[in-house]
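Novice: Okay, predicted coordinates and the sequence, questions at the end:
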Amino acid sequence: MELSCDVLLPGDQDRDAEGVVLALSAPISFWGGVDPKTGDIIDARHPQRGECVAGRVLALPGTIGSSSASAVLLELVHAGKAPAAILMTEPDAILLLGLVVAREMGWATPPALRVGAQDQRRIADRRVVVDRQGRLSLAG
């Protein structure tokens, strides 16, 4: 299976992103919802509480707005606890800002792509590779 996705923000240009898809079943607020030091989902009301976003391909059905989301994502990148890639049903400019700032700081950043909700559910819990052109495929 291969999906062609819209690249919202490219990640590091020297490697493909790979990881197991953590497809969230509900929108999340990064501020107060994700621990920036560990990558753990800490929102007590979130269905995936206790899961970790670090090194996973994070599929977001949406985000719950806070302008602090970009800072939390920036902290995740700096701590080495960021997702391997981020899949969004719709672009979230505030969240993407965290990746833009991380890249400007010279830190390794994950790619962000637009992937529909139905496709996100189809690849849940599967290991995928995201190449630099935005193609997403099941890993070996």
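Specialist: Now that the structure is in, tell me what you want to look at. Residues are numbered from 1 along each chain as shown.

Novice: contacts and neighbour counts: CA atoms only from here.
Specialist: OK.

Novice: Enumerate every residue touching the residue lying closest to Thr109 once chain neighbours are set aside.
Specialist: Nearest residue to Thr109, sequence neighbours excluded (C-alpha to C-alpha, 6 or more residues apart in numbering): Gly11, at 5.2 Å. By C-alpha atoms under 8 Å, 6 or more residues apart in numbering, the contact list for Gly11 reads Ala85, Ala108, Thr109, Pro110, Pro111, Ala112, Arg132.

Novice: With Val101 instead?
Specialist: Leu74.

Novice: if I've got this straight, it is in a strand?
Specialist: No: Val101 is assigned helix when assessed by DSSP: H, G, I helix; E, B strand; the rest coil, not a strand.

Novice: Distance of it relative to Gly140?
Specialist: As defined by C-alpha to C-alpha, to the nearest Å, Val101 lies at a distance of 33 Å from Gly140.

Novice: Take this one as well and set it beside the first:
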Amino acid sequence: MRDIETELRPILLHGRGVVGGVAEGEALVTRETISGWGGVNAMTGTVIESRHELKGTSFAGKVLVFPGAKGSSGWSGVFHTARLAGTAPLAMVFTTMTTKVALGCVVMRVPSVVDLDRDPFALIESGDRVRVDGDAGTVTIWKRER
């Protein structure tokens, strides 16, 4: 039997805001880091890295939940181009802070949160509705119906 009260209650995570603002949308989750230069088609927001679990999937208009960035300093340039092309994520939630991902968040100007009090990969699945509040440093999750 399903507990309706539990299903309606959102899950709230607390962390540290990287870029302020608030955005809400559908989550796209990967447990793999993302390479900017050579790993993403900025014009479509599609992951093109040959061995990546999201290969062929676009993060455009989604809340991207991922561990962080890998590769060269070209990461911020590629994600800045995605913003200019209108294919950037709505927001980002990640677990490992690096200068690459921090600069990427800033040039995309999307709400971003890191250093969460619980593991986002244990709680967020692709398709869940997620609200990222970079000002408050919170992530709210509403589980999708199964």
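Specialist: Good, I have the coordinates. These figures come from a predicted structure and were not determined experimentally.

Novice: TM-score for this pair?
Specialist: TM-score for the superposed chains, counting by TM-score structural alignment, normalised by the length of structure 1: 0.82, backed by 130 aligned residues with a C-alpha RMSD of 2.0 Å.

Novice: Of the contacts of Gly11 of structure 1, which belong to strands?
Specialist: Among the contacts of Gly11 of structure 1, the members found in strands (DSSP state E) are Ala85, Ala112.

Novice: how about the contacts of Gly11 of structure 1, which pair is most distant?
Specialist: Greatest spatial distance among the contacts of Gly11 of structure 1 (C-alpha to C-alpha): Ala108 and Arg132, at 14.0 Å.

Novice: Show the contacting residues for the residue nearest to the spatial centre of structure 2.
Specialist: Closest residue to the average C-alpha location of structure 2: Leu64 at 2.1 Å, with C-alpha atoms, centre = their mean. Applying C-alpha under 8 Å, 6+ apart to Leu64 of structure 2 gives the contacts Ala27, Leu28, Val29, Pro89, Leu90, Ala91, Met92, Val93.

Novice: Most neighbours out of the residues you listed, which is it?
Specialist: With neighbours defined as other C-alpha atoms under 10 Å, the most crowded of the contacts of Leu64 of structure 2 is Ala91; it has 31 neighbours.

Novice: quick one: the residue mapped onto that residue from structure 1 from Gln120 of structure 1, how far?
Specialist: Aligned by TM-score structural alignment, Ala91 of structure 2 pairs with Ala85 of structure 1. Separation of Ala85 of structure 1 from Gln120 of structure 1 (C-alpha to C-alpha) stands at 13 Å.

Novice: Next: Asp92 of structure 1.
Specialist: For Asp92 of structure 1, the distance to Gln120 of structure 1 equals 16 Å [C-alpha to C-alpha].
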